[in-house]
Structures are given as C-alpha cells and as structure tokens.
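Colleague: After the sequence you'll find the predicted model.
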Amino acid sequence: MKVTVDAPRGSSRHRGLVGEASSLVVAGFDDYNASFSDITRRGRRRFEQGDRSGMRSDVVARLELYDQIVHETISRLEGLLANRLFSRSIWRDMRVVYADLISRKLDAELYKTFFNTITRRLFKTRGVDSAIEFIAFDLQPSDRITHPVAKRTWIVGEHAADTFMRILEEYAFSLPWEHEQRDAARLADRLVAEFGEDELVSMELLETVFYREGRAYLVGRAIGRQRHVPCVIALCRRDNAIAADALLTRRLQLSVLFGFTYSYFLADLPTVADAVVFLRTLLPDKPVDELYSVLGRAKQGKTERYRAFYRHLSERPDEHFEVAEGKRGMVMAVFTLPSYPLVFKLLRDTFAPEKTIKRHQVIERYQLVYRHDRVGRLLDVQEFKSLRFSRDRFDQALLEELLEECSRVVYLEGDDLVIRHCYVERRVRPLDLYLSEVEEGAARQAMIDMGQALKDLARSNIFAGDLLPKNFGVTRSGRVVFYDYDELTLLSDCRFRKMPKARDDIDIYSDETWFHVADNDIFPEEFRRFMALKRENLEVLEDVHGELFEAGWWQGIQERIASGEALDVPPYGEEARLS
C-alpha cells in the first residue's frame, strides 16, 4: 500500500490531494452515469425483440451498478489518499471543492448523493454529518431547474389522425407498425373524445421513449384551448410488428403507471431532474422521490424520500411516531408518523412460534421483491440503515416495544434512538380494516381486485404465501396490493396439489394430516379456510375468481412460465385499451 505523509491542512500537498480526490469522485459518478445509460439503451432492442426477461435483467443490472461503482471509487480513493482516506479534514475540504466542480451540472443533486454515499460508508455515519455530507432538507432537487426537457411538439390541425400518423412515423422502430393508419385513427378518436367540446390544439411528447415489462411508452400531454391532459401512448409488440395498445389520458392512470408498485423504467434520459419537473406537471401530487425511483434513480429516490420526511418531521415537533394500524406483525414491528404516508418496518429479535422462517430468509425475500417485476401489486421497499431520531418523538409504548423486541437493530444513544436497519415503504390501508369500514359496493370491488392481484402476481411468477387480508392493502387509487413478504415465494418453487380423498373414517376424524405434506406443497382448496374472510366477501372471490381455489389453474400458470412464455400483466385497465 502507498504511504503518504500527513500533510497539514492548507499546504499545497493537502490542496492537491483534495482537488485530485474530488475530481476522482466526480469521475466515478460520470462512469456510473455512462454505464447506467449503456444498460438503459438496451431497452429499445429488448422491446423490439420481445425480450421481457432481458429487460428485467437490465433493470436488475442497473440496481447493482450503483454499489459496484461506489466500491470501485472507494478503492481508487484508497490508492490516492492511503492513510488519509479517513481524514475528516480531507473530506471537509473535498466537500467544498466537489460542490464547485458540480455546481453547473443539471443533475448536481445526484452527484451530491453519490458523494454522501461514499462518506457514509467510510465513516459509518449514524444519522447525518453536515461537515462531510451535503444536507439541504429545505431544498427540492428540481427547484433550480430552468432547462426544459427535450420534447417534440405537434400542432393539431383539422384531422387529428394525421397528427398521430406523423407521431408514429417519428417514433419508428426497426419493426414495422402492425396497422399504422388504424392505430392513428383510434388514438385520434379517443383523444378528441376526451376533450369533448374543448378543442385539441397541440401535443407534446418527450423525445425519450420509456420501456418496461415488455412495453414502450410515449409520454407527454395534449393541450386544448381550455385545459391540458396527460397523454401516454402505450406500445406493444405483436407478431413481429409494433402496435398502439392503449392511450392514457387520466391522471389516475398515470399515477398508477408511474407508481410505487411497479418496477423501474428503462428511459435513456440525458438528464433526470428536467424530466422530473415535466412529469410533475402531469402528476403534481406525485412525490419527487417516487419519480426519481421509477426513472431508475433508486438511490436518489431514497435520498429525496429521507429529505422530504425529515422536513415534514421538523415542521411537526409535537407529533409522535406510533404503532401502525393493523394487526400486530409476527415478524416485523411496524410504526408510522400519522401525518405522513410512510411506514417503518423492523425485524423482531424473535418471530412468533408459528413462523418457521429464518431472519436471513426474510431479508432474501425483500431483496427478491426489490429486483422482481412488481406488476403493480407489490410495494416498492427501500432499505435504510443508521437512522437517528430523538427518543422523545416515539410514543412510549412503541419505544418500549422497539427496545425490547427489536434490540438487534435498535439502541439508544444519548437522547436519540438509532435504527441500524429497517425497511421503509408507502403506507396503505390494511385490507382487513378497509373491508370493515366501507360500504358493500366498495368491499365487493376490493375483493374482486384482491383476486386479480393474486392472478397478476402468479403471472409474474410470485405466490404471496400468507393470504390473510391483513397482509394486503388498498392504495389511494383503490388498487389492492400485497406488502407482507416473509412468506412470499416464486410460484415456480411451489407444488400445487389437490386434497387427497380420505380413505376411511379414521382419516376423516384424524387430528393430524394423514398424508405426507412437503414444505412447498400448497392446497388451493384450503384457501377458503385460511383467508379468514367474512362469508359475503369470500362468496365474491369465489364467484369472480373461483379458479384460484383449483390446483389446476395454478399448475397451468406454472406450465406456461416453465415453457418460457412471458405472461402479460398490463399496467392499465381495459378502459384505456384501443382495441
């Protein structure tokens, strides 16, 4: 290892090391951005080839890329700084020089997050350290953005179909359009109908095409004389041709598409902040952190989530964390700040006796969800380490529960509670509570969507495991999602069976199972017993999704997945489809 003499702060040697190390960190993030873009650009080819598994692999590769580049950058810094790698004076001065180097970059906030990641790993920071980190809780990362995102604009004449023909021609792919004129006419009819008596004047679409889970999206807005509406054209590949599959013009449809229950887009944006600014004009209520995440910038999304939450927390000094509503978790302790839509999930030291799963297996399942196609039915989860909160912010009962039952990941340090490790996700209404609160019609719709959620997950090769309503939730958009992952598993790892018929009365009245059951054996006929649903709710599920209680249906899905078929789960409803 190279050994350097500790140079006094202010000496030319010190300044040289600071400048060189700061440039090295900038170069590290530039390398990350270049590699990120290389992977993202594959989205177009994957779409044209109908390669959904390849598209998923690219999303996972990008997730792993950040930590890989951070590790490489730290190794280079170690080679440069040697025994001064952990010198706080070096990093304090690097923070100043680094800020100047990135001051003119449009995505400066992303560079700052990269710097923070490195310092937190080197110094094992608990909470925040403003001397060697970039901290700006009062700043929105898009506040300084005046540079408009690259987009294309079309003036709509008397015949809107002609405009859509031009749009489809400008976004040509290597494959031909299946029926260009038909799709243009359908798109025009749908959009003109959306505007009604208002006149459609122009359209704006981002130059960048968005790809995810086998589809491509042209994202923008349509502008009338009195109002503008979102305009997202969903494209799919059919029989070696490209077709327009749907038109999304409602804010709710867009909120779901860009929501926290889907995997991240492959969108080769030259810069990200300007795209976030544009998307917020379409979705003004969508948190900035979720937009960064869904665009593939998961680390920045995590930073913005923390920043927004801390800002909110500081504005409500008298509000306390409390146990989240819902049944007590057997594996996780869950708490929330009532005024903010997040929950914090901490692994208990010991699980309930009926839970045979091990600690490392729970962590593996959360990692699986993070990397898997979530198809709109699994909540995105962010892993946080070394969070620090004042102990006075916790309800006394919650504080005692955390210290007594989560002592492996929680401890007191002075007046603060430090959380070594937790998962953070959006708060949704537990389905069991929701069903007890709403009228019959809403309860019926929730049960129908719960069944659809199980089918969507199955088609993405996921079996939820524990089907109790307490493990499902209802989002603000009314969609049913699954959020308890400790028994979640790949569908392909399950063995779905019919219940064997009893041979005689001894079998019927036996207190124990009289046939062999392996750990991965699942009997759909028994779901009725274990769902703990009221009769009227169970009847809805049986009437609309009766096949869920048949082993043959699950086996059929397994066979299709095993054959290599990519089962389609559209991120929009039938009302948006053009055909």
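Modeller: Looks like it arrived, so ask away.
Colleague: When you work out contacts or count neighbours from here on, use the C-alpha atoms and nothing else.
Modeller: Noted.
Colleague: And the helices in the stretch 301-450 of the chain?
Modeller: For the stretch 301-450 of the chain, applying DSSP state H, counting those that start in this stretch gives helices covering 359-371, 396-405, 431-437, 440-459.
Colleague: here comes the other one, which I'd like you to weigh against the first:
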Amino acid sequence: MTCPDAIFFRNSTARRMSKTILNGFRSYFADYLNMTLGAKARFEKADWQAVQRANVERLELYKAKVRQVSELLATVTNKDITDLELWRQAKAVYTQLVFNFPNYEIAETFFNSVFGYINDHDKIDDDLIYVLSSQMASIPEAEYSIYVRYENNSDIAALIEQILLDAEFSTPWENLSRDVQAIAQEFNEQVAPHISSPLGELKFDILESVFYRSKAAYIIGRIVDGDRFFPIVLPVLNNEKGGLFVDTAILNREEMSVVFSFTRTYFMVDAPLPYLYLHFLKQLMPHKGDNEIYASIGFPKHAKTEFYREFVSHMRNSQDQFVIAPGIKGMVMSVFTLPSYDIVFKIIKDKFDPPKEVTHEIVRSKYTLVSRHDRIGRMADTQEFANFSFPLSRFSSELMEELQKVAPSLLHIEGDRLIIKHLYTERRMTPLNLFLHKASEEDTRGVMEEYGNAIKQLAAANIFPGDMLLKNFGVTRHKRVVFYDYDEICPLTDCNFRRIPEPQNEEQEMSLRPWYTVAANDVFPEEFRLFFSGNPGARKAFEEMHGDIYDVEFWWGLQEQIRNGKIVDVFPYRRRRRFDRNR
C-alpha cells in the first residue's frame, strides 16, 4: 500500500507535468493564432510565396511544440515520465485544468500528442489519454460572438455591400458596385425562389473571421429563413494590381462542400473557439464529419482524434467485415476498406513488386510532401497513424491472408485485436478505371476532362504524379477526379522531359526495349497514350481536350513558369461559375 506522503508527491509531480503540458499548449495556440492572423496581410500583398511558407510553418509548429514540451517534462521531475500510473494521474489533473476551457478539445489532443511522443502509441487507453473527450461539447450563450448578424433589410444590394465593406480589407475594391450587383443577381436566382419569409425578415449571419487559403479569401456565413439555413460563400481574389474582386457567389450546400473538400489544404482562419466554428459549419454541411471540418479549419491533429472517435463509434454500430479495396492491387501499397465506411486504409508492403525501386522511407517522405503541399483540389488528404487497433474478428479471411503475405512486419495480434503498426487513411473514391467501365458517353467525357485538368493543375502546382495510370486516380461523389497514389510523385521541376529519339536504323526501330539511355528522372510525354490501353473511347475524349499533355513543350513551359515563381490559379468551383468582370 502506498503511503500518503508518496501519494502526495506523485500527485504533485502529476500536477507539474500537467501544468507544463498546458503551458506548452497555450504557447502553441498563441503562436498558431498569430501565424493565422498574418494571412490577411499576405493576401492583401499578394505574397503567394509567403502564403505557401506560412502553411508549412503552421503545420511544423505543432510538431515543434510537442517535441519541446516532451523534452521539458523531463526537467520538471526526477521521476520516470514513461510511468503509466503517473500519466493516469496527470490526465486527471489536466482534465480539471482544462474544464470549461474555450478550446479544451484541442488542448486534450495536445496532451495526447505529448503522451504519444514519450510513450509507445500502442498504449491507447482512455485512462491515460483522451480517447474520448472529458467534456460534452455545448454551445455557450456567447455563440453570437463569432458572427455578425444582418437583419431588417429588404434591400439585398445594400445589405451585400455592407457585408463586403465590413470585411475591412486594406486593399481597395476593384469595382464594388459591379460585384454587389452580381451577388444580388445570384441571390435572386438561386435563393429567393426557395425562401418562405419576406426578404426583410431574413437574417444574414456572417462569420467575423475571413477564411484564407492559397490565393483567395472567403467571406462565409448563412442565410436564416425561419428554421432553414442557406450558405453564403463569397470568394474574394486579389488582381495583384492593388484591387480586390468577388469571383463568384456560392449559395448552395453542394458547392460549399467542394470548397471545404478533403482534397484541399487547410484554411487559415482566426478561430480561437474551434468548436463554435465547427457547429456553425456543420449546420450548413451536416453530411461532413467533425474530423473533416476540424481539418478544414486548420486543426489536422485534432481531426485525427475526431476520426478515431468516429471510427470507434462506427465499429460499434456496424457488423460488416474489412475487405480488400476494389480495383487493381498496387505494387507498393496494400489497401483495404470497410464497405459501410467511406474510408480506405493503406499500408506499405514489406517488399515491392518489380519494377518499383522505392524504399519505405521514400514512400513515407512522399506522403509527408503531400501533407505539406497545396493539394489544389486534386490530391486526397491523408492521415497517418501508428499502432492502429482493429477488432480481429472484423477482418475477412481473404484480407488477413493478403496482409500476412505482403506486410507481416506491420501486423501484431494481441488477444482479439489486430494492431497495424503504421498505416494511412484516406477518403474512399471510385477508381477512375472502374468508373469508366460503367460510365455513359457523357460521364466518360466529363471525367476525361477532369482527369486532364487534374494532371495539368497538379503539374502547374509543381507536382508530377509519376505514374498517371487511370487506377491511381479516383472519382468523387461530385464527379471530380482526384489523384491518390503518392509513391512516385516528385516536384515537376525535378523531371527531365524528353522526346523519344528517332531510330537511326532498322535494328533500333524494331527493338522491344529502349535503345537509347534513360535516366531515372527522364519522362517521355509521348508514352502517356499507353495509359488508355483497352479504352479507346476514353482515349479519344481525352485527346480531343488534353492532347497537349503528349507534347514535351507543354511540360517545358510549365517548368519555366514554376521556376519564375508563378503560383497557379485553381478554383474550388467550376470556371463557368466565375463572374464576368467585364460586365
């Protein structure tokens, strides 16, 4: 039995540990918000290179603070900070410290991250970390503080103008009255026919914080019609000549959902009360999981926490088994899924099938590159997990046989649990090659246009997919084409695009193998036609719209633009939705 003095000492140690972690969290969150607040100035100055740097620095900040706090813990006590009983007590103290904290959920995840840095990730226990939150989320009476309400105004143009002016951009508007009239027209066409209240009784709730991402600023809010909500999203762009303009008006959930897509990087938004922003956005996009929205508003680590909670809940409320994911098996990754769950799980094989020559470290570095890069709506977001625990009984025999064959080093069976030591999760999509098997002529043409756009936009953002086979691209529910196989990606500027040399004699012409030297970074665009073998209809549609992709000059031109510092314009809405600025 432990003596009272020892109990007091251990509690005192736990309290110092908890306070150290909480102080570290406060320091992280203050720096995080300051980095985020700088987004307005970067946008107004059109400093797009600084925008990209800030995105990476904000992601790295979390890791740096967790590492710093973890190392500091060893200096606040002479006790063994891997002692699980000590962490059990520290969590109890920390729970008291963050009670009624405005951002307690992010603080809890920070605690988890520090624990994970010091201890093995397989020690997932709610007594030690926050597998479940310590508090029930609720909406305080002060919810109004995150938005401004506009009401009692039957002049839609005047109301919109006030909303734009209240954003308080330092850069002047290019043509405010033109943009106001364009937005008012969209409102009258898209929303007015569907509202039940007179215009003067509508309420417009606009979030105080502007959302910044890439080269755009987004004014976001909701239109309240009784107990119904309509979204209002106004993307603002900088003409880089000292003027701002509204590019379009998004007034429906489908289009808003694409703006908050899992294929785009995280917004810079001043959200000191993250849960309130989650609640506000969930009212407009109820089909999105909490993890998706937390990721969108810039909290990817907490998004992982929410993902795991949603996963555990889904497992309790489903009975189907994990199976091998549909599609052609990859040479580097083994992919499985749960039919009732729209997520795929990807693990790196122990050995790669020829001709793959990458290593585990290289593959992981590729996924890290994607997590730090502007995904421009064309690369799926991934979440990386260590020691992910599954109920063993939920794995089909075929899947278990496959995993034990290709990646036995990553598997550990502990009782009735299967622990996979390292994996990635990703949104499930329909592989493009499978989609084409059943696609109509119209859908085939649509996704081929999307496929070419994806390749071009990735390239313009300095990403070369490497292997552009149809099976490595997916089709979303919005019929957008997204790249999701990252083991061969590289910066476009690292590629050496070449023409295939003309054969000099009959022997060279008849050779089944290249008779010319080929370096590791050589790329021959003429060979891209091979990606359509077996699907002449898709190939014909693609070549009509994107035949320039076979041309080496196309790639040289993009490389030159990137080296000259050009940042690509990519919009989370169809180009035809953009306002005509010449009207």
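Modeller: Sure, I can see it. Everything quoted here is computed from the prediction, not taken from an experiment.
Colleague: Please state their TM-score.
Modeller: The TM-score (TM-score structural alignment, normalised by the length of structure 1) is 0.95; 572 aligned residues with a CA RMSD of 2.0 Å.
Colleague: so of the helices of the stretch 301-450 of structure 1, which one's packed in deepest?
Modeller: When these are scored by mean count of other CA atoms under 10 Å, the highest mean neighbour count falls to helix 440-459 (a mean of 20).
Colleague: mean per-residue distance, that one to structure 2?
Modeller: Mean deviation of helix 440-459 of structure 1 from its aligned counterpart in structure 2 after superposition (mean CA distance after the TM-score superposition for structure 1): 1.2 Å.
Colleague: Kindly report the same for stretch 360-367 of structure 1.
Modeller: Mean deviation of stretch 360-367 of structure 1 relative to structure 2 after superposition (mean CA distance after the TM-score superposition for structure 1): 1.0 Å.
Colleague: Can you tell me how far the closest residue to I347 of structure 2 other than its chain neighbours is from R58 of structure 2?
Modeller: Excluding the flanking residues, the one nearest I347 of structure 2 by CA to CA, 6 or more residues apart in numbering is L423, at 4.7 Å. Separation of L423 of structure 2 from R58 of structure 2 (CA to CA, to the nearest Å): 24 Å.
Colleague: cool, L199 of structure 2 as well?
Modeller: 42 Å.
Colleague: same deal with G415 of structure 2?
Modeller: Distance, G415 of structure 2 to R58 of structure 2, using CA to CA: 40 Å.
Colleague: neighbour-wise, which of these two wins?
Modeller: With neighbours defined as other CA atoms under 10 Å, G415 of structure 2 and R58 compare such that R58 has more, 20 against 8.
Colleague: what's the matching residue for that one over in structure 1?
Modeller: Superposed on structure 1 with TM-score structural alignment, R58 of structure 2 falls opposite R62.
Colleague: so when I look at its match, I'm seeing a helix, right?
Modeller: Yes: under DSSP: H, G, I helix; E, B strand; the rest coil, R62 of structure 1 falls within a helix.
Colleague: Go ahead and confirm it touches I39.
Modeller: Yes: counting by CA atoms under 8 Å, I39 is a contact partner of R62 of structure 1 at 6.9 Å.
Colleague: Need the overlap of contacts for the two.
Modeller: Common neighbours of R62 of structure 1 and I39, using CA atoms under 8 Å, 6 or more residues apart in numbering, do not exist here.
Colleague: about what we covered before: nearest to A131 of structure 1 among the helices of the stretch 301-450 of structure 1 would be which one?
Modeller: Among those, helix 396-405 comes nearest to A131 of structure 1, with 29.9 Å by CA to CA.
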